[in-house]
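[1] Below is the structure, and that's it, no one-letter string:
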């Protein structure tokens, strides 16, 4: 297998919006194209089963 030692970025089209998905050694980040803030998911949260809780908490902290 190839180790994940640097960020891997891909463009994803969700509905009519373009997003950038970054996969790196710390986790995943999904950001709407042209923006800086997005959804962060750490590998530890995913493995521990805290992913849903972490995502909900992050969404509740974002300003509309």
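    Yep, that arrived. The model shown is predicted, which means the values in this text are computed figures rather than measured ones. Numbers count the residues shown, from 1 in each chain.
[2] going forward, measure contacts and count neighbours with C-alpha atoms only.
    OK.
[3] Mind naming the longest helix for this protein?
    With DSSP state H setting the assignment, residue counts place helix 51-61 as the longest helix in the chain.
[4] Point out the other helices and strands that that helix packs with.
    strand 38-42 (3 or more Cα pairs under 8 Å, 6 or more residues apart in numbering; DSSP states H and E).
[5] From the chain's centroid, how far away is the strand it packs on?
    Here the centre of strand 38-42 is set off from its chain's centre by 4 Å, with Cα atoms, centre = their mean, to the nearest Å.
[6] Check it against this one:
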């Protein structure tokens, strides 16, 4: 198996929008193509079951 030691970027089409998915040793990030801000999810949060909590916290911090 190949270790994930540097960022791996792929484009993904979701509906009519194109996103960039970046996988790195810390986690994953999904960003609308051409933008900088997106959704971050750390691997530790995912395996600990804290992914939903982390997502809710990010959403609350991004709210105006």
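    Arrived safely. Small disclaimer: the values here were computed from a predicted structure and weren't measured.
[7] what angle sits between the longest helix of structure 1 and strand 38-42?
    Angle, helix 51-61 of structure 1 to strand 38-42, by axes from the mean of the first three to the mean of the last three Cα atoms, to 10 degrees: 150 degrees.
[8] buried residues in helix 51-61 of structure 1?
    51, 54 (16 or more other Cα atoms under 10 Å).
[9] Roughly how far does the spatially most central residue of structure 1 sit from residue 56 of structure 1?
    Note on structure 1: the residue nearest the mean C-alpha position is residue 29, at 2.2 Å, using Cα atoms, centre = their mean. From residue 29 of structure 1 across to residue 56 of structure 1, the span is 15 Å (Cα to Cα, to the nearest Å).
[10] ok so, going back, you'd agree the residue nearest to the centre of structure 1 is up against residue 19?
    No: with contact defined as Cα atoms under 8 Å, residue 29 of structure 1 and residue 19 do not form a contacting pair (10.0 Å).
[11] Spell out which residues are contacts of both of those two.
    For the pair residue 29 of structure 1 and residue 19, no residue contacts each of them under the criterion Cα atoms under 8 Å, 6 or more residues apart in numbering.
[12] Return the distance of the residue nearest to the centre of structure 1 relative to residue 1 of structure 1.
    The value you get for residue 29 of structure 1 to residue 1 of structure 1, if Cα to Cα is used, is 22 Å.
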